[in-house]
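Asker: No sequence on hand, only this structure:
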């Protein structure tokens, strides 16, 4: 990307002439960007001590393609007091070009690294994991594997037999850490609400008594 060139000699002389704050002028030129857009100031009609800032786009560029640089945008919004110079604008363009080159190089480096999102055919083969101590690694033979499986099955059968004996009501030793040792299951009695239903409720036999009026006493 080539850095935009500064305006020519005739254009610079025209800029200097327009920058002169002559008394009969209503607008004064402040500067221009590398795309040919010019920036002006003029006094506000309502406030005589306040200056307004505007931009006039170049006639060579369509309105939809006009781009205002961040430096000039800050000046238009009154967040920057001084207008940017031509040298500052050229340096900013070269800085942006350098940043794009560095970003493209970093993107190429990231693309060279294999990713799990790639297709299986495009992924690189992963190296097999090796033991830390190859000399101390002992491969287990097939008979030893079978013997370990058989012992695990026998232990599971014994545990199941103990559980079945506990359900039949025989003596079961669950160990001292479980809180019960050689205890039989307790027989459950009737629930409290069942006992109350058998006795009946107190209000079932209640009947209202008859009322007989008496004689009133004189005072």
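Answerer: Arrived safely, thanks for sending. On a predicted model such as this, the values are computed, not experimentally measured, just so you know.
Asker: hey, let's count contacts and neighbours off CA atoms from now on
Answerer: Will do.
Asker: these two touch, right, residue 52 and residue 30?
Answerer: No. In this structure, residue 52 is not within contact of residue 30 by Cα atoms under 8 Å, at 11.7 Å.
Asker: for comparison:
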């Protein structure tokens, strides 16, 4: 591991806005995020596979009346989002370093109000279907921690992943499914709040349409 990554891991280990394995709260915070971390009763919005946390921080800026948690396993990536949140003194955002497979270790049933899946790895090979963050396996995890009526969102540039996810959701007969294969030429773009990740800007500059869908649990 390079010195830069080591320095970033050391930095997030000292930050109050990052919870990771080895911390006192990791694995113990489920059901207690509002009381023991945010110290309020505001809604909780979770971004899974948040990468550098651009979307999590962007939402936290716009909605101080909500709590935001960005989750990813890559500590060097979380360093970026946690740094931004710290510099801007955003008290309504934090980051959780964990594998998404282990998300239920840190959230109780019905604890989360919304989940965002933003530009996940499409895992195009058939043998990797179970690793797609919108596979039934992962949707079951999300739906276990989202409250009834809570919303799950997907934003992606990848057409096959978008079509795959639609098929999965239609088979599950989910509620209130809305979707578009060209977000910024649709009437659904208001749902994404004008937040663009670095990768999304590149896709748009290259003329790649962004796909979006949401449904209620």
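Answerer: It's in. All figures in this text were calculated on a predicted structure; none of them were measured in a lab.
Asker: Could I get the TM-score for this pair?
Answerer: Comparison of the two superposed chains (TM-score structural alignment, normalised by the length of the second structure) gives a TM-score of 0.18, and 69 aligned residues with a Cα RMSD of 5.8 Å.
Asker: quick one on the thing from earlier: what do residue 52 and residue 30 of the first structure both touch?
Answerer: Any residue near both residue 52 of the first structure and residue 30 by Cα atoms under 8 Å, 6 or more residues apart in numbering counts here, and that gives residue 41.
Asker: So the two - more neighbours on which side?
Answerer: Each of residue 52 of the first structure and residue 30 had its neighbours counted (other Cα atoms under 10 Å), and the higher figure belongs to residue 30 (20 against 14).
Asker: Now do the host helix or strand of the more buried one: which elements does it pack against?
Answerer: Element membership for residue 30 of the first structure, per DSSP states H and E: strand 27-32. Secondary-structure packing of strand 27-32 of the first structure (3 or more Cα pairs under 8 Å, 6 or more residues apart in numbering; DSSP states H and E): helix 9-19, strand 38-43.
Asker: So which elements touch the shortest one?
Answerer: Strand 38-43 of the first structure makes packing contacts with strand 27-32, strand 51-56 when contacts are defined by 3+ Cα pairs under 8 Å, 6+ apart.
Asker: That one relative to helix 9-19, how many degrees between them?
Answerer: Relative orientation of strand 38-43 of the first structure and helix 9-19, computed by axes from the mean of the first three to the mean of the last three Cα atoms, to 10 degrees: 10 degrees.
Asker: Can you give me the buried ones in strand 38-43 of the first structure?
Answerer: For strand 38-43 of the first structure, the buried set under the neighbour-count rule, 16 or more other Cα atoms under 10 Å, comprises 38, 39, 40, 41, 42.
Asker: any idea what sits nearest the second one, other than its immediate chain neighbours?
Answerer: Right, residue 39 of the first structure. Using Cα to Cα, 6 or more residues apart in numbering and skipping residues adjacent in sequence, the residue nearest residue 39 of the first structure is residue 55, 4.4 Å away.
Asker: Could you report the neighbour count for the one you found?
Answerer: Here the count is done by other Cα under 10 Å, and residue 55 of the first structure has 18 residues near it.
Asker: coming back round to it: what would the buried residues of strand 38-43 of the first structure look like in CSV with distance to residue 153 of the first structure?
Answerer: Putting the buried residues of strand 38-43 of the first structure into CSV (distance: Cα to Cα, whole Å) gives the following:
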residue, distance to residue 153 of the first structure
38, 90
39, 90
40, 93
41, 94
42, 96
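Asker: Can you tell me which of those residues is nearest residue 166 of the first structure?
Answerer: residue 39 (96.7 Å; Cα to Cα).
Asker: so what does the host helix or strand of residue 84 of the second structure touch, helix or strand wise?
Answerer: According to DSSP H and E, residue 84 of the second structure maps onto helix 75-87. Using 3+ Cα pairs under 8 Å, 6+ apart, the elements in contact with helix 75-87 of the second structure are helix 3-13, helix 54-62, strand 93-97.
Asker: which one of these lies closest to residue 149 of the second structure?
Answerer: Nearest to residue 149 of the second structure among those is helix 54-62 (20.1 Å), distances taken as Cα to Cα.
Asker: now the helices and strands packed on helix 75-87 of the second structure in TSV, with mean neighbour count and distance to residue 118 of the second structure?
Answerer: Below are those laid out as TSV (neighbours: other Cα atoms under 10 Å; distance: least, Cα to Cα, whole Å):
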stretch	mean neighbour count	distance to residue 118 of the second structure
helix 3-13	15	22
helix 54-62	21	8
strand 93-97	26	15
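Asker: Distance to residue 199 of the second structure for these - can I get that in a markdown table?
Answerer: Formatted as a markdown table, those follow (distance: least, Cα to Cα, whole Å):
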| stretch | distance to residue 199 of the second structure |
| --- | --- |
| helix 3-13 | 21 |
| helix 54-62 | 10 |
| strand 93-97 | 20 |
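Asker: looking at those, which is closest to residue 143 of the second structure?
Answerer: Closest to residue 143 of the second structure of these, according to Cα to Cα: strand 93-97, at 18.5 Å.
Asker: quick one: that closest one to helix 3-13, angle?
Answerer: Put simply, strand 93-97 of the second structure runs at 120 degrees to helix 3-13, going by the same axes, to 10 degrees.
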